[in-house]
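Q: What shape does this take:
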Amino acid sequence: MTEEAPAPVVVTERVGPVLVITLNRPAARNAVDREVAQAVAAAVDLLDTDPELRVGILTGAGGYFCAGMDLKAFLRGESPRVAGRGFAGLVEATPAKPLIAAVDGPALAGGFEIVLAADLVVAAPTATFGLPEVRRGLVAAAGGLTRLPARLPRAIALEMVLTGKTMTAAQLHRLGLVNRLAPEGAVLATAIEFAEEIAANGPLAVQASKRVIDESSAWPAAEHFERTRQIVMPVFDSNDAREGATAFTERRAPVWTAT
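A: You can find the predicted model right below:
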């Protein structure tokens, strides 16, 4: 009798133009080891390089989003980082295409930092988020200390970081970090609907808009318009821009080619 092959630690599934990336180590609360980080990096590469894919969704299996770094793997000498992409193969080099975190269950430590690396968040109201590193004498070093205060009021971000306390998705929705609350058991379905709304729009326009929002906070104020023009003018010259205008005048849905 042959042994069954072990389940992949990260599962990818295409849903039309959407790539669903699922962390698949439920017995380890989807904690990130080297294999997970490498698999997530490969999935992000696929999202960005495949012209048929428009939006990514990152979620976790088994009712848990992610517990962060796999401490057992760390003690074995494994690094949960990928060169050029950082922790989980994601936090230091996020995709050019929109990424939605679909959270049903706890997203803690590095798991929360993965959420913060995503562009948008869909979650069950009872999903929990936190950076408890200080309770273990550690520091949230995978983007949480810079991204969290950019997404929440400074005092709330400081309270979460310095106490290690968790907050629910319902609380964070009121504060603007969670975009959409989904019924229990319908988080992924809600995220797919959200992704399809985005994917229905011009892909070049979506990516250029995301890039300006991502990069402009570091631009000198006097250069904002010039740098924006450098990114967006190729979109105005694209086939998709002409198709969008033509489809509008002909009262039909546009057919995008990403060219």
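Q: contacts, neighbours, all on C-alpha from now
A: OK.
Q: Run through the strands of the stretch 151-259 of the chain in chain order.
A: Along the stretch 151-259 of the chain, counting by DSSP state E, counting those that start in this stretch, strands occupy 166-168, 180-181.
Q: Could I get the contacting residues of residue 255?
A: residue 243 (CA atoms under 8 Å, 6 or more residues apart in numbering).
Q: And this one, please, so the two structures can be compared:
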Amino acid sequence: MSASNPSQSASTKAAQPSGDDAILTERHGEHILIIRMNRPHRRNAFDGATAQALEAVIDAYEEDDQLRCAVLTGSDIVFSSGQDLIAAVHNDKGATKRRGGFGIMGQPPTKPIIAAVEGHALAGGLELCLACDLVVSSRTATMGIPEAAKSLVAVGGGCFRLPKRIPYHLAMELAITGKAWPATRFAELGLVNKLTEPGQALAGALELAQEVLAAGPLAVRASKQIVQHAYDWVESDAWSKQMEYAAPVMASEDLQEGLRAFAEKRPAVWKGR
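A: Next comes the predicted model:
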């Protein structure tokens, strides 16, 4: 075996995406943000710098009034393999203080975000999907939380969010065996909203995002918050608590526009106010 070239190795290492370079963004039209994980050398696994980069992107998405929906995706080979275990050996965890795991899991955006999955979404990769509101996946994708098989625990929301999305005993099977299942199975169970042919998950997610854009942006954000809190509220309290989110929508210009558009049989023109 020939000796490696030190300068070439250093150059290759420097070229590997890290931090801001590991999270790429582009606008699709005026209102959709595509967020792409870009660490192919680590199968889109997260270290601390990558988590900080995703948190910054989510913050910018929240603050931009023109953006109404985001799509989170990886490559055609892998969505994400979760925490970068090599980085973890050096105590470099893929988390931030404010938004938590991967810069999103503990505090997802209040605006909708769609996961577009190709390849593997394992461990933190599946937990990224659970932090999103909708999931579009290739038929050939694979999902699971294999942590227990390595004597780890899925602490990015997998163990407590998954039982809220699929039946309890099936979530338990995934959690304590570490097995991975095909995306087609998750679609049958209701975790995946839409299946696509291989290589078409992003296109399918963008189609779903267009459906979200057709609805009033204020109502979309309020509805998302109410649905998320539905797991925590008892019904007797939910009637009043939902109004914290719904009341501003009821007093908005967009409500009046929605009613006029319905009466005039035309598409609504939303202003977000």
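Q: What number of residues are in the vicinity of the equivalent of residue 264 of structure 2 over in structure 1?
A: Residue pairing (TM-score structural alignment): residue 264 of structure 2 is matched to residue 250 of structure 1. Counted by other CA atoms under 10 Å, the residues lying close to residue 250 of structure 1 total 10.
Q: show me the contacts for residue 250 of structure 1.
A: Applying CA under 8 Å, 6+ apart, no residues contact residue 250 of structure 1.
Q: Out of the strands of the stretch 151-259 of structure 1, flag the one nearest residue 233 of structure 1.
A: strand 180-181 (31.7 Å; CA to CA).
Q: what sits against residue 210 of structure 1?
A: Going by CA under 8 Å, 6+ apart, the list of residues near residue 210 of structure 1 reads 96, 97, 98.
Q: For PyMOL, write a command that selects the buried ones of the residues you listed.
A: The PyMOL selection below is limited to those of these classed as buried (16 or more other CA atoms under 10 Å):
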select buried, resi 96+97+98
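Q: Can I get the contacts of residue 210 of structure 1 in a markdown table including distance to residue 178 of structure 1 and secondary structure?
A: Supplementary listing: the contacts of residue 210 of structure 1 in a markdown table, determined by distance: CA to CA, whole Å; DSSP: H, G, I helix; E, B strand; the rest coil:
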| residue | distance to residue 178 of structure 1 | secondary structure |
| --- | --- | --- |
| 96 | 21 | coil |
| 97 | 19 | coil |
| 98 | 15 | coil |
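Q: So residue 151 of structure 2 versus residue 176 of structure 2, what's the distance?
A: Shown here: residue 151 of structure 2 relative to residue 176 of structure 2, a distance of 10 Å by CA to CA, to the nearest Å.
Q: Please pull up the equivalent of residue 120 of structure 1 in structure 2.
A: Under the alignment (TM-score structural alignment), residue 120 of structure 1 pairs with residue 134 of structure 2.
Q: ditto for residue 50 of structure 1
A: Checking TM-score structural alignment: residue 50 of structure 1 goes with residue 64.
Q: Burial check on the corresponding residue of structure 1 for residue 239 of structure 2, number of neighbours?
A: Here residue 239 of structure 2 is matched to residue 225 in structure 1, going by TM-score structural alignment. For residue 225 of structure 1, the neighbour count with other CA under 10 Å is 11.
Q: repeat for residue 205 of structure 1
A: By other CA under 10 Å, neighbour count at residue 205 of structure 1 equals 19.
Q: likewise residue 109 of structure 1?
A: 24.
Q: now do residue 161 of structure 2
A: Residue 161 of structure 2 has 14 nearby residues by other CA under 10 Å.
Q: you'd agree residue 190 of structure 2 is up against residue 164?
A: No: Residue 190 of structure 2 is beyond contact range of residue 164, at 10.9 Å (criterion: CA atoms under 8 Å).
Q: buried residues in the helix ranked longest in structure 1?
A: Using DSSP state H to define each element, structure 1 has its longest helix at helix 34-49. Neighbour counts over helix 34-49 of structure 1 (16+ other CA under 10 Å) mark 34-41, 43-44, 46-48 as buried.
Q: Enumerate every residue touching the nearest residue to residue 32 of structure 2 once chain neighbours are set aside.
A: Of all residues not flanking residue 32 of structure 2 in the chain, residue 69 sits nearest, at 5.0 Å (CA to CA, 6 or more residues apart in numbering). Each residue near residue 69 of structure 2 by CA under 8 Å, 6+ apart is listed here: 31, 32, 33, 111, 112, 113, 114, 209, 212, 213.
Q: And for residue 61 of structure 1?
A: Taking CA under 8 Å, 6+ apart, one finds 22, 23, 24, 25, 26, 30 in contact with residue 61 of structure 1.
Q: That one -> structure 2?
A: In structure 2, residue 61 of structure 1 lands on residue 75 (TM-score structural alignment).
Q: And for residue 145 of structure 1?
A: So, by TM-score structural alignment, residue 145 of structure 1 is matched to residue 159.
Q: wait, is residue 19 of structure 1 part of a strand?
A: Yes: remark: residue 19 of structure 1 belongs to a strand, assigned using DSSP: H, G, I helix; E, B strand; the rest coil.
Q: Tally up the residues packed near it, please.
A: That count, for residue 19 of structure 1 with other CA under 10 Å as the rule, works out to 24.
Q: my read: it touches residue 13, true?
A: Yes: between residue 19 of structure 1 and residue 13 there is a contact under CA under 8 Å: 5.8 Å.
Q: which ones are touching the counterpart of residue 191 of structure 1 in structure 2?
A: Here residue 191 of structure 1 is matched to residue 205 in structure 2, going by TM-score structural alignment. Counting by CA under 8 Å, 6+ apart, residue 205 of structure 2 makes contact with 71, 114, 115, 116, 135, 136.
Q: ok, residue 59 of structure 1 to residue 94 of structure 1 distance?
A: The value you get for residue 59 of structure 1 to residue 94 of structure 1, if CA to CA is used, is 15 Å.
Q: Please say which of the two ends up with more neighbours.
A: Using other CA under 10 Å as the criterion, residue 59 of structure 1 and residue 94 rank with residue 59 on top: 28 against 20.
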